[in-house]
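Participant: Compute the structure for the input listed below.
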Amino acid sequence: MRKRNVFYSLFFFLHLLQQASSDVHSISGYFLGSQGLNLPDYMERITVDDVGMYYYDSTMNAEVPCPEWLNTTEGQEHWKDINLISLDNRHRFASSLQSAILQFNLTGSSSNVNVYQGVGRCSLYPDGTLKAVLTHAFNGEDFLSFDIDTKTFIASVPQAVIYKRQREENPVFLEHLTFFYKKTCFERLKILLQHAPAVNMKKVPEVRLFKRTKAGSKVLTCHVTGFYPRDVQVEWVGAGLQSVEEEMVDVLPNGDGTYQTRRSVIRPEENPEEHKYSCVVHHSSVAGNVTKTWEEHSGLAAWIWISLICFFLAIAGTGLLFRRLCKTKDVGI
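Facilitator: As a prediction, this is how the structure comes out:
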């Protein structure tokens, strides 16, 4: 069970599921120290609105070069600071990991899987509100958090108390950390929002419709992918449609900076050929919406055309390859 939680936690670190709304701008830092995984001992990634800005890990021997688009003196100073903080974080997370392993009495074989994570985020809301958080987790469970107003760490579990005290022994460190989450990170966010070209890109969603049978019912699925920014609305329109209650409707990253999601409905069984069902997608990259319509007879028409093509190819005697194509049952529409 513990290993499953560790890998579940690692999955979300690698895929970075953050932004709830495109109206909120955030700079986020993800820090991970690990043991027993085929990964670098330490990894760090910084994103702005889910777009990767910076990556560093313990196998890298040189500083991460400043991108060409960050060509202001202030921006380059921030980038230099990011590199310096990464080196400090690397050593700090090695200590954090070993402290947690010791307090949870998990010392032993080096093949044991243990993961120590940190997430720091500064968010700027449309009304000008600023919000910052810093939390730590060990093996997928809450471990420690930082209260910016009181400049103290809060232990989520008894095993974190010793490490909390160690962190609070250094008042200079606490002042620097507080200043960073009250001011520096917001300045950095504004600079990157202004200069990073990828933050302001928009990509139009691709919409595909599928049908499958589930527990005797016909289920229509609208798969929406390749869009950016993350905020999207997807809905089915048509008579008699029922939602699939157990379906997860999260927006998930594709790995290339774009996102995907899906919505499924149960189609009525009676006279489906008399109805049209449409998936309507609203996204900021499109004026209006993207609409795809499922028509039951469109599937039949596709099968007719396939059968006719196969028939004429067979008559022409064009070879085994085409006959195999005609025998194939798994043809997508």
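Participant: Could you use CA atoms for every contact and neighbour count after this?
Facilitator: OK.
Participant: So residue 198 is in contact with residue 51, correct?
Facilitator: Yes: taking contact to mean Cα atoms under 8 Å, the distance of 7.0 Å between residue 198 and residue 51 places them in contact.
Participant: out of these two, which sits in the more crowded spot?
Facilitator: Applying other Cα atoms under 10 Å to residue 198 and residue 51 shows that residue 51 carries more neighbours, namely 20 against 15.
Participant: In contact with that one, which residues?
Facilitator: The neighbourhood of residue 51, defined by Cα atoms under 8 Å, 6 or more residues apart in numbering, consists of 198-199, 257.
Participant: out of the residues you listed, who's nearest residue 180?
Facilitator: Nearest to residue 180 among the contacts of residue 51 is residue 199, at 22.3 Å by Cα to Cα.
Participant: State the distance from that closest one to residue 26.
Facilitator: The gap separating residue 199 from residue 26 is 11 Å, by Cα to Cα, to the nearest Å.
Participant: Mutual contacts of these two, please.
Facilitator: Taking Cα under 8 Å, 6+ apart as the contact definition, residue 199 and residue 26 share the neighbouring residues 48-49.
Participant: Among the two, which residue is more densely surrounded?
Facilitator: residue 26 (26 against 21).
Participant: Not counting its neighbours along the chain, what's nearest the more buried one?
Facilitator: residue 123 (4.2 Å; Cα to Cα, 6 or more residues apart in numbering).
Participant: quick one: that neighbour is in a strand?
Facilitator: Yes: assessed with DSSP: H, G, I helix; E, B strand; the rest coil, residue 123 lies in a strand.
Participant: Could you tell me how many residues sit around it?
Facilitator: Quick note: residue 123 (other Cα under 10 Å) scores 22 neighbours.
Participant: From what I see, it and residue 131 are in contact.
Facilitator: Yes: Residue 123 lies in contact with residue 131 (Cα under 8 Å); the separation is 5.2 Å.
Participant: For the comparison step, fold the sequence that follows:
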Amino acid sequence: MKYLDYLRIVVWFCYCVGNFYTASTGVPNFPEFVAVGLVDDVQTEYYDSNTQRAVPKQDWMEKATADEAGYWDSQTQISQSNEQIFKVRIDTLKKRFNQTGGVHIVQVMYGCEWDDETGDTNGFSQHGYDGEDFVVFDLRTKTWIAPTPQAVITKHKWDRDTGQNEYLYHYFTQECIDWLKKYVGYGRSTLLRTDLPSVSLLQKTPSSPVTCHASGFYPNKIKLFWTRDGEEVHEDVDHGEILHNHDGTFQKSVDLDLSSVKAEDWGRYSCVFQLYGVMEDIVTKLDPKVIKTNWVKPSDLIIPIVAAVIAVLLIGLSCSSLCLLCSLFVHRFVRTVLVW
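Facilitator: As a prediction, this is how the structure comes out:
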């Protein structure tokens, strides 16, 4: 069995639950505290400091009350408590970094992963400040890692709290995993589905890279790449990030720069989409006839303009109006050539 085929089988059985906290100051028209829960990149719950209430974002998350009657009240209380804690943390970090006003953001990401094929589990807790890592929990050693000098004080303080670190180890290896299994059970029909994407080839101008764009796939465990004669291409390739669609599916693009490729060699290239859990690939051969573009050759603009001039003459526009129309066309044509 090929390694990639093995991954398609194994990765499919991996699940992850994550919680994301964002506390901010100085950001206009944005809640000072936001808490979001995700299961396999599907948003499951939400809380912010304006609404003051944790709510489910998926219908199947309503089932959580069957295992814990006051689940949503409990989640609300936890988030309200964290909101106050994070307000204090922002003030502490501003002093630590010798800051006063301005925009500042504290972010925390924590959760766990479970592979129901192997039984392997993992937990993570990462804290960041103003877009940089601040402290990270090492599950193996039950200690904290400080990537920046300003975090060393926090590391030593949290390392001394061995009781809290033992609790975190228990939470990430047992309690979090138990809840993850419940969440997967609640949303099995959603989380275990597979949606194949539509794949398109796009190009702005003849000299631009060709973009292979896949949209509408689920889950986000995919690989999108270019090949030449069946072998993956790494040079002159630019991979985009996986992005969310409004309907819960995902999209991704990968660009291929063909500036140094002869036109007769284009047929040797293909874009390949692979969805883990699905054995059949979607292969789109690089063919100029199927590339979508909004670029129009300047010569192609002449015919519509000539037709417009003839139409103007037929309806009896004055000579001055006709000159105005022509001058506008020339002006727009020149701007198109220079700006585009």
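Participant: TM-score of the superposition?
Facilitator: Once the chains are overlaid, their TM-score stands at 0.71 when taken by TM-score structural alignment, normalised by the length of the first structure; 300 aligned residues with a Cα RMSD of 4.3 Å.
Participant: List the contacts of the residue nearest to residue 26 of the first structure.
Facilitator: Contacts of residue 123 of the first structure by Cα under 8 Å, 6+ apart are 24-27, 130-132, 186.
Participant: Just the ones of these in strands?
Facilitator: Secondary structure assignment by DSSP state E places 25-27, 130-132 of those in strands.
Participant: which among those residues gets closest to residue 73 of the first structure?
Facilitator: Comparing every one of those with residue 73 of the first structure (Cα to Cα), the shortest separation belongs to residue 27, at 20.0 Å.
Participant: if I line the two up, what does residue 136 of the second structure land on in the first structure?
Facilitator: Taking TM-score structural alignment as the alignment basis, one finds that residue 136 of the second structure is matched in the first structure by residue 145.
Participant: For the strand or helix carrying its match, which residues meet the burial criterion?
Facilitator: The secondary structure element spanning residue 145 of the first structure is strand 141-147 (assigned by DSSP states H and E). Neighbour-count burial for strand 141-147 of the first structure flags 141, 143-146 (criterion: 16 or more other Cα atoms under 10 Å).
Participant: For the stretch 151-300 of the second structure, which segments count as helices?
Facilitator: Remark: helices assigned in the stretch 151-300 of the second structure by DSSP state H, counting those that start in this stretch are 152-160, 162-170, 176-186, 188-191.
Participant: ranking the ones you listed by burial, who's on top?
Facilitator: Neighbour counts averaged per stretch over the helices of the stretch 151-300 of the second structure are highest for helix 176-186, at a mean of 18; criterion: mean count of other Cα atoms under 10 Å.
Participant: circling back to that earlier point, can you add distance to residue 164 of the first structure and give the buried residues of strand 141-147 of the first structure back as a markdown table?
Facilitator: Output for the buried residues of strand 141-147 of the first structure, formatted as a markdown table (distance: Cα to Cα, whole Å):
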| residue | distance to residue 164 of the first structure |
| --- | --- |
| 141 | 16 |
| 143 | 10 |
| 144 | 8 |
| 145 | 9 |
| 146 | 9 |
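Participant: Next, count neighbours for residue 205 of the first structure.
Facilitator: That count, for residue 205 of the first structure with other Cα under 10 Å as the rule, works out to 25.
Participant: Spatially nearest residue to it, not counting backbone neighbours?
Facilitator: Of all residues beyond its chain neighbours, the one nearest residue 205 of the first structure is residue 227 (4.3 Å), with distances taken as Cα to Cα, 6+ apart.
Participant: if I look at the aligned partner of the one you found in the second structure, how far off is residue 251 of the second structure?
Facilitator: Matched to the second structure by TM-score structural alignment, residue 227 of the first structure sits across from residue 217. Residue 217 of the second structure sits at a distance of 7 Å from residue 251 of the second structure (criterion: Cα to Cα).
Participant: and what of residue 213 of the second structure?
Facilitator: 7 Å.
Participant: Check residue 136 of the second structure too.
Facilitator: Between residue 136 of the second structure and residue 251 of the second structure the computed distance is 30 Å (Cα to Cα).
Participant: Residue 281 of the second structure now?
Facilitator: In this structure, residue 281 of the second structure lies at 16 Å from residue 251 of the second structure, with Cα to Cα as the measure.
Participant: who has more neighbours, these two?
Facilitator: residue 251 (20 against 12).
Participant: Can you name the residues that contact the residue lying closest to the more buried one once chain neighbours are set aside?
Facilitator: Counting by Cα to Cα, 6+ apart, residue 251 of the second structure lies nearest to residue 215, which is 4.1 Å off, once chain neighbours are set aside. Counting by Cα under 8 Å, 6+ apart, residue 215 of the second structure touches 197-199, 249-252.
Participant: thinking again about what came up before, post-alignment, the strand holding residue 145 of the first structure versus the second structure, mean distance?
Facilitator: Once the two models are superposed, strand 141-147 of the first structure sits on average 2.3 Å from its counterpart in the second structure (mean Cα distance after the TM-score superposition for the first structure).
Participant: got the contact list for that strand?
Facilitator: Contacts made with strand 141-147 of the first structure from outside it, assessed by Cα under 8 Å, 6+ apart, are listed as 133-137, 152-157, 160, 164.
Participant: which position in the first structure aligns with residue 264 of the second structure?
Facilitator: For residue 264 of the second structure, the residue aligned by TM-score structural alignment is residue 272.
Participant: Burial check on its match, number of neighbours?
Facilitator: Neighbours of residue 272 of the first structure using other Cα under 10 Å come to 13.
Participant: do the same with the one 5 residues further on
Facilitator: Counted with other Cα under 10 Å, the neighbours of residue 277 of the first structure add up to 20.
Participant: That one against residue 236, yeah?
Facilitator: Yes: under the criterion of Cα under 8 Å, residue 277 of the first structure lies in contact with residue 236, with a separation of 7.0 Å.
Participant: Quick one: end-to-end length of stretch 186-205 of the first structure, please.
Facilitator: Between where stretch 186-205 of the first structure begins and where it ends, there is a gap of 31 Å, by Cα to Cα.
Participant: what packs against the longest helix belonging to the first structure?
Facilitator: With residue count as the measure and DSSP state H as the assignment, the first structure has helix 73-103 as its longest helix. If you count contacts as 3 or more Cα pairs under 8 Å, 6 or more residues apart in numbering; DSSP states H and E, helix 73-103 of the first structure packs onto strand 25-35, strand 42-48, strand 114-124, helix 161-168, helix 185-195.
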